[in-house]
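> Predicted model and sequence below, questions to follow.
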Amino acid sequence: MIYKVYYQVSAIEVPIRENTKSMFIEGTSVRDVREKLKSKSFNVESVVEVSGAYLEYEKLNEDYKVLELG
């Protein structure tokens, strides 16, 4: 499954909505994705499963790229 992760680049700064970034990660569950991101130094705001029409819409974005994390 593909998940969209909303995050802030810095984990030590106060989150500001305008600075929220997103990325796509493949995983088996939200927990799996969070485990894969545990070692990263950013603040994960939320993880959302992307499928169906929503996934097709996201694929149209030129920035769409699924990251492969081990």
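That came in fine, so what should we check first? Just so it is clear, the model here is predicted, and its values are computed rather than measured.
> drop to CA atoms for contacts and neighbour counts, all remaining ones
Will do.
> and the gap between the residue nearest to Ile2 when sequence neighbours are not counted and Asn61?
The shortest distance from Ile2 to any non-neighbouring residue, by C-alpha to C-alpha, 6 or more residues apart in numbering, is to Glu26 (4.6 Å). Computed as C-alpha to C-alpha, to the nearest Å, the Glu26 to Asn61 distance reads 17 Å.
> do Glu45 as well
Distance check for Glu45 against Asn61: by C-alpha to C-alpha, it reads 21 Å.
> And for Val14?
Val14 sits 28 Å away from Asn61, going by C-alpha to C-alpha.
> Use this one as the comparison:
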Amino acid sequence: MIFKVYYQKTINEVPVREATNSMYIEAESVEETRKKLADREYNIEFITPVTGDYLEYERQHEDFHVETV
């Protein structure tokens, strides 16, 4: 399954919508996604599964790529 992760680049950064980054991770669960990103010290705001029509929509964007972790 593919998850979309919304995050700030540093753990000390306060979440601000305009400064939020996102990435796509392939994992079995939200917990596994968090474990895969634990060493990066991101301030993870939200993780959501991307499936079906939503996944197809996201794949149409040129900046779509699944991170290898």
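Sure thing, it's come through. Just so you know, these numbers come straight off a predicted model, no measurement behind them.
> Aligned to the residue nearest to Ile2 of the first structure, what sits in the second structure?
Aligned counterpart of Glu26 of the first structure in the second structure: Glu26 (TM-score structural alignment).
> List the contacts of that match.
Going by C-alpha atoms under 8 Å, 6 or more residues apart in numbering, Glu26 of the second structure touches Met1, Ile2, Phe3, Thr33, Val66, Glu67, Thr68.
> wait, the second one sits on Pro49?
Yes: applying C-alpha atoms under 8 Å, one finds Ile2 of the second structure in contact with Pro49, separated by 6.0 Å.
> And the contacts of stretch 2-15 of the second structure?
Contacts with stretch 2-15 of the second structure, where a contact means C-alpha under 8 Å, 6+ apart, come from 19-27, 30, 33, 41-51, 66.
> Out of those, name the ones that lie in strands.
Among the contacts of stretch 2-15 of the second structure, the members found in strands (DSSP state E) are 21-26, 43-50, 66.
> And the furthest pair within those residues?
Greatest spatial distance among these (C-alpha to C-alpha): Asn43 and Val50, at 20.1 Å.
> Three-state assignment for Glu13 of the first structure, please.
Secondary structure state of Glu13 of the first structure, per DSSP: H, G, I helix; E, B strand; the rest coil, is coil.
> Next, count neighbours for it.
10 (other C-alpha atoms under 10 Å).
> Okay, it and Ser22 of the first structure: tell me how far apart.
Taking C-alpha to C-alpha, one finds Glu13 of the first structure at 17 Å from Ser22 of the first structure.
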